[in-house]
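Chemist: quick one: sequence and predicted model below, then my questions.
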Amino acid sequence: MEDITPVELKKRISANENLHIVDVREVWEYEEKNIGALNIPLNTLPERLEEIEHWKNEELIVHCRSGARSANAKKYLEQQGFTKVRNLLQGIEGYIVL
């Protein structure tokens, strides 16, 4: 599925859409600043898949700081059968500058 831009995500959050967002940054990064996503650090994703299994066929947005780790998370989730994964381009850094 096509990735999502910070502008599109910000519009959808502002419209109070019910979004499924996973932040794959480390806990300390999440604690510094976050957008309210579920925090599952990338290295713990395999053992925590059951927490998001119910979103397997729904749009699932993943993000990190800049978009690189979440791109890896997207690939991994797609390999696990997730069908609608979108990576937040530019990560939270691109999002917070808007």
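Modeler: Nice, I can see it.

Chemist: could you use CA atoms for every contact and neighbour count after this?
Modeler: Fine.

Chemist: from residue 32, how far out is the nearest residue to residue 85 once chain neighbours are set aside?
Modeler: Distance criterion CA to CA, 6 or more residues apart in numbering; nearest residue to residue 85, sequence neighbours excluded, is residue 60 at 4.8 Å. Counting by CA to CA, to the nearest Å, the gap between residue 60 and residue 32 amounts to 23 Å.

Chemist: so which of these two has more stuff around it?
Modeler: Looking at residue 60 and residue 32 with other CA atoms under 10 Å, you find the greater number of neighbours at residue 60, namely 21 against 7.

Chemist: next up, a structure to set beside the first:
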Amino acid sequence: MLMNSYRVKLLVAFASAACLACAAQGQPITKAVQAACKDDYKQYCGEYGLETSGLRSCMDRNGHNLSKICVNALVKAGEVSQSEVDRRKRAAR
């Protein structure tokens, strides 16, 4: 149970960091992220258009629900730095 709680916190931290980094930098959402996050988008934030601040806010609010594949794609796309990911991992412990 404790391990699941840790993983959820870590997933939320990753997703939040990635969404905040996207919004701050104004980067377009990559095709890889769109593909990996398609189901998450439809389930949680389908009412928002792509590339909108509303979508970024929605994904941030639903970070704890995002799939692992989506979070991994956000990290791989460089939408959050590895140092920020590491910082949030330590903070979630």
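Modeler: Arrived safely, thanks for sending. It should be emphasised that the depicted structure is a prediction, and the values quoted were computed from it without experimental measurement.

Chemist: just give the TM-score of the two.
Modeler: Their TM-score after superposition, calculated using TM-score structural alignment, normalised by the length of the second structure, is reported as 0.29; 48 aligned residues with a CA RMSD of 3.8 Å.

Chemist: my read: residue 32 of the second structure touches residue 71, true?
Modeler: No: taking CA atoms under 8 Å as the contact criterion, residue 32 of the second structure and residue 71 are not neighbours in contact, 11.5 Å apart.

Chemist: those two: who's more crowded?
Modeler: Just comparing residue 32 of the second structure and residue 71: by other CA under 10 Å the higher neighbour count belongs to residue 71, 24 against 14.

Chemist: was I right about that one contacting residue 11?
Modeler: Yes: using CA under 8 Å, residue 71 of the second structure makes contact with residue 11 at a distance of 7.2 Å.

Chemist: tell me the buried residues in the longest helix seen in the second structure?
Modeler: Determined from DSSP state H, the single longest helix within the second structure is helix 2-25. By neighbour count, and taking 16 or more other CA atoms under 10 Å as the criterion, the buried residues in helix 2-25 of the second structure are 7-23.

Chemist: for the next helix or strand after that helix, packing partners?
Modeler: Proceeding C-terminally, helix 2-25 of the second structure gives way to helix 31-44 as the next helix or strand, assigned by DSSP states H and E. With contacts defined as 3 or more CA pairs under 8 Å, 6 or more residues apart in numbering; DSSP states H and E, helix 31-44 of the second structure has these neighbours: helix 53-61, helix 68-76.

Chemist: I'd like those helices laid out as JSON lines, including distance to residue 37 of the second structure.
Modeler: Rendered in JSON lines, the data for these read as follows (distance: least, CA to CA, whole Å):
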{"stretch": "helix 53-61", "distance to residue 37 of the second structure": "10"}
{"stretch": "helix 68-76", "distance to residue 37 of the second structure": "5"}
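
Chemist: so which of those helices gets nearest residue 36 of the second structure?
Modeler: For those, distance to residue 36 of the second structure was read as CA to CA. The smallest value, 4.9 Å, belongs to helix 68-76.

Chemist: and the longest helix along the first structure, what's buried?
Modeler: Longest helix in the first structure, counting residues (DSSP H): helix 68-79. Buried positions in helix 68-79 of the first structure, judged by neighbour count with 16+ other CA under 10 Å: 68, 69, 70, 71, 73, 74, 77.
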